[in-house]
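[1] Predicted model and sequence below, questions to follow.
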Amino acid sequence: MTPSDVNTVSNSLAAQGYLPDDGISTAVFLAMTLQRPLLLEGEAGVGKTELAKALASMTGGELIRLQCYEGIDVSQAVYDWDYSRQLLHLRATEATGESTSMSSDDLEAQLYGERFMVKRALLRAISPVEGPPPVLLIDEVDRADDEFEAYLLEVLSDFQITVPEIGVFRAERPPLVVLTSNRTRDVHDALKRRCLYHWVEHPGFEREVEIVKLRVPGVDDGLARQVAAAVEALRDLNLYKPPGVAETIDWAAALGKLGATKLDDELVTNTLGTVLKYREDHQRVDQHGVAAVVKQAFEKGLMHG
């Protein structure tokens, strides 16, 4: 699927429950039409991973997710061998006497053939598929180390992977690639040059309200506005971990389950654990005053209502 313009991307993502701003829609349009990987950076919880999920739903391609972490290597990201099946095959050839008529090279070629290969995310993403190409999500690439990032650069440059025992695997049609980074460290310039880049901000107030209303069906309109305004107020408190859009949605859903139609001090105090996940941040809100957060939420909710 190659979209005709930016508006088509925007409308298609919205139909999947993801409300993009113009910058995101433009970045996605260019990534799809130029067939370039898209690197999304931004604070945790701003919707980077959700965008990849929405793209998979939008294109109809399979979402293949590679979660990066310190120490990730080829066997976890590209391919590995199914040692238990190889051993069973070896035992079977011995039991039937087949191995006696084979050279060690022939036997090894059997054991290290594609039938005993376990394809991990990167190899699956370039394998031939029926239907639309997959969406390859390389999540939190900033958590991986330099060696893996260098390997990734090679894969994304040519969309091909060499397996010494078998040969070269090449993508007939390249996947749509989305890389995300929470910027715990800087991604290398070489990888950034290979990608289109977009910094994902927290949404503006009105867009966050619309996201809440879309993702929490039946939520009271006034409550959605107050929750979005309260989260905006919390983000201004210099917290250790400012709440993202995911936390805004969780908070609105939790308040809806409690039958709330408006915020008050007690309700905010009792449900703050759905939006803030660190004790230090709870203490910071206590110092600032829950009442002040509620007051700001009411004022902004009414002002924009």
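    Arrived safely, thanks for sending.
[2] hey, let's count contacts and neighbours off CA atoms from now on
    Will do.
[3] Please point out which parts of stretch 189-208 sit buried.
    For stretch 189-208, the neighbour count (16 or more other C-alpha atoms under 10 Å) marks 191, 194-198, 200-203, 205, 208 as buried.
[4] same deal with stretch 87-96?
    When burial is assessed from 16+ other C-alpha under 10 Å, stretch 87-96 yields the following buried residues: 89-90, 93.
[5] does the residue nearest to the spatial centre of the chain sit in a helix, a strand or a coil?
    Residue closest to the mean C-alpha point of the chain, counted by C-alpha atoms, centre = their mean, is Thr49 at 2.3 Å. Three-state call for Thr49 (DSSP: H, G, I helix; E, B strand; the rest coil): helix.
[6] for comparison:
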Amino acid sequence: MGTLVEALAGTGYVADRSLAVVLHLAGSLELPVLLEGEPGVGKTAVAEALAEATGARLVRLQCYDGLAAHHALYEWDYARQLLAIRMAEARGAVGRDGVGPSGADRGGAADLRAEVFAPEFLLRRPLLEAIDPPDGRPVVLLVDEVDRADEEFEALLLEVLGQFQVTVPELGTIVAARRPRVVLTANRTRALSDALRRRCLYHWLPYPTRDREVEIVAARLPGAAEDLVRRACELVDHIRNGGFRKTPGVSETVDWVRALTLVGGVLDAATVRETAGCLFKDAEDLIRVQGPDGRRLLREAGVA
């Protein structure tokens, strides 16, 4: 586990031992990892760092409401298939009625069908891309925000991840020669099925402690002043406990420290007001932090 922690740290991702254990076990047991947590805690970054640390290719499937099977698995390139048919007709290899040039011989039509349903006309979407990578490299499959997809897609995902194979009627069944490492993320916008949870190793990713966030920001921004990083993380910690509607995540902290560095590396009340849009992404929160609540937070965090 220590080696994996070091490998992830080399990519700029600071992981604790509990996360490293889950990732290590998932790789050894060839099981997916389900990461749940509030938006912005770094769930997506786990998959990105894991791919970089292991030398794998990251394949990402971004989930959304209404995600259909053909967007996740595969579809045929109909425009190129139609062009191939038209070219075959122009050569006289097949007639417009779909049969061979002799009218009785259907060999030309059969050959054309095999030609237009060849692998080069197959558009590989993320799930098929991960199961059968064209370059043979190991793959980390990121199924991002799986809770945004509907239950029908979740059932499809269970089927694919259960066997790590995809059946294309025109080509046959494609089986993974090497199973990809799979990371699923969820923000708890809806309850995931027990069936999906049982097939995964589970890890809850909380907001980092103040000291760990200092480590994370310092790793992401090695040029930032140490004192600035520490004071900024202290203020963010106070904000997270301040009852705001949209709590800033780690990515917002990193962006904010980067912005503070660009405006002179000074953290005071004036720069907090000027750069508040880096942390707050809700109008009510932005208004509130400019008022008495904001002044109280600054006093508590020792920001003049």
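    Here it is on my side, so go on. Note that the structure is predicted; figures quoted are calculated from it, not measured.
[7] In helices, which of the buried residues of stretch 87-96 of the first structure fall?
    89-90, 93 (DSSP state H).
[8] Return the member of those nearest to Leu258 of the first structure.
    His89 (57.8 Å; C-alpha to C-alpha).
[9] which position in the second structure aligns with the closest one?
    Aligned counterpart of His89 of the first structure in the second structure: Ala84 (TM-score structural alignment).
[10] thinking again about what came up before, correct me, but the residue nearest to the centre of the first structure touches Asp139?
    Yes - between Thr49 of the first structure and Asp139 there is a contact under C-alpha atoms under 8 Å: 7.2 Å.
[11] who touches both of these two?
    Contact with both Thr49 of the first structure and Asp139 is made by residues Thr180, according to C-alpha atoms under 8 Å, 6 or more residues apart in numbering.
[12] In the helix or strand containing Ala110 of the second structure, which residues are buried?
    Assigned by DSSP states H and E, Ala110 of the second structure belongs to helix 107-116. Of the residues in helix 107-116 of the second structure, 108-109, 112, 116 count as buried by neighbour count, 16+ other C-alpha under 10 Å.
[13] next one: stretch 231-249 of the second structure
    By 16+ other C-alpha under 10 Å, the buried positions in stretch 231-249 of the second structure come out as 231-237, 239, 244, 247-249.
[14] what range in the first structure matches that stretch?
    Stretch 231-249 of the second structure corresponds to residues 226-244 in the first structure, going by TM-score structural alignment.
[15] residue contacts, the aligned residue in the first structure for Arg299 of the second structure?
    Residue pairing (TM-score structural alignment): Arg299 of the second structure is matched to Lys295 of the first structure. Contacts for Lys295 of the first structure (C-alpha under 8 Å, 6+ apart) come out as none.
[16] Wait, the match of His89 of the first structure touches Val116, no?
    Yes - using C-alpha under 8 Å, Ala84 of the second structure is in contact with Val116, at 6.7 Å.
[17] Identify the contacts common to the two.
    Counting by C-alpha under 8 Å, 6+ apart, Ala84 of the second structure and Val116 have no contacts in common.
[18] what ranges do the helices span in the stretch 201-305 of the first structure?
    Under the criterion DSSP state H, counting those that start in this stretch, the stretch 201-305 of the first structure contains helices at 205-215, 221-235, 245-257, 265-271, 279-288, 290-304.
[19] so which of those gets nearest Ile161 of the first structure?
    Across the helices of the stretch 201-305 of the first structure, closest to Ile161 of the first structure is helix 245-257 (C-alpha to C-alpha), at 35.3 Å.
[20] mean deviation of the closest one from the second structure?
    Once the two models are superposed, helix 245-257 of the first structure sits on average 0.2 Å from its counterpart in the second structure (mean C-alpha distance after the TM-score superposition for the first structure).
[21] now that helix and helix 221-235, what's the angle there?
    Taking axes from the mean of the first three to the mean of the last three C-alpha atoms, to 10 degrees, one finds helix 245-257 of the first structure and helix 221-235 inclined to each other by 140 degrees.
[22] will you turn the helices of the stretch 201-305 of the first structure into CSV that also has distance to Thr180 of the first structure?
    Converted to CSV, those look like this (distance: least, C-alpha to C-alpha, whole Å):
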stretch, distance to Thr180 of the first structure
helix 205-215, 21
helix 221-235, 22
helix 245-257, 16
helix 265-271, 30
helix 279-288, 25
helix 290-304, 31
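[23] These: which one's closest to Lys119 of the first structure?
    When these are compared (using C-alpha to C-alpha), the closest one is helix 245-257, at 31.5 Å.
[24] Show me what the closest one is packed up against.
    For helix 245-257 of the first structure, the packing partners by 3 or more C-alpha pairs under 8 Å, 6 or more residues apart in numbering; DSSP states H and E come out as helix 205-215, helix 221-235, helix 265-271.
[25] how much does it deviate in direction from helix 205-215?
    Using the same axes, to 10 degrees: helix 245-257 of the first structure against helix 205-215 is 60 degrees.
[26] sorry, back to before: the match of His89 of the first structure and Glu170 of the second structure, how far apart?
    To Glu170 of the second structure, Ala84 of the second structure is 17 Å away according to C-alpha to C-alpha, to the nearest Å.
[27] Next: Leu156 of the second structure.
    For Leu156 of the second structure, the distance to Glu170 of the second structure equals 19 Å [C-alpha to C-alpha].
[28] When the two are compared, which one has more neighbours?
    Comparing Leu156 of the second structure with Glu170 by other C-alpha atoms under 10 Å, the one with more neighbours is Leu156, at 15 against 11.
[29] what about the more buried one, helix or strand, and which?
    Using DSSP H and E, Leu156 of the second structure falls in helix 151-163.
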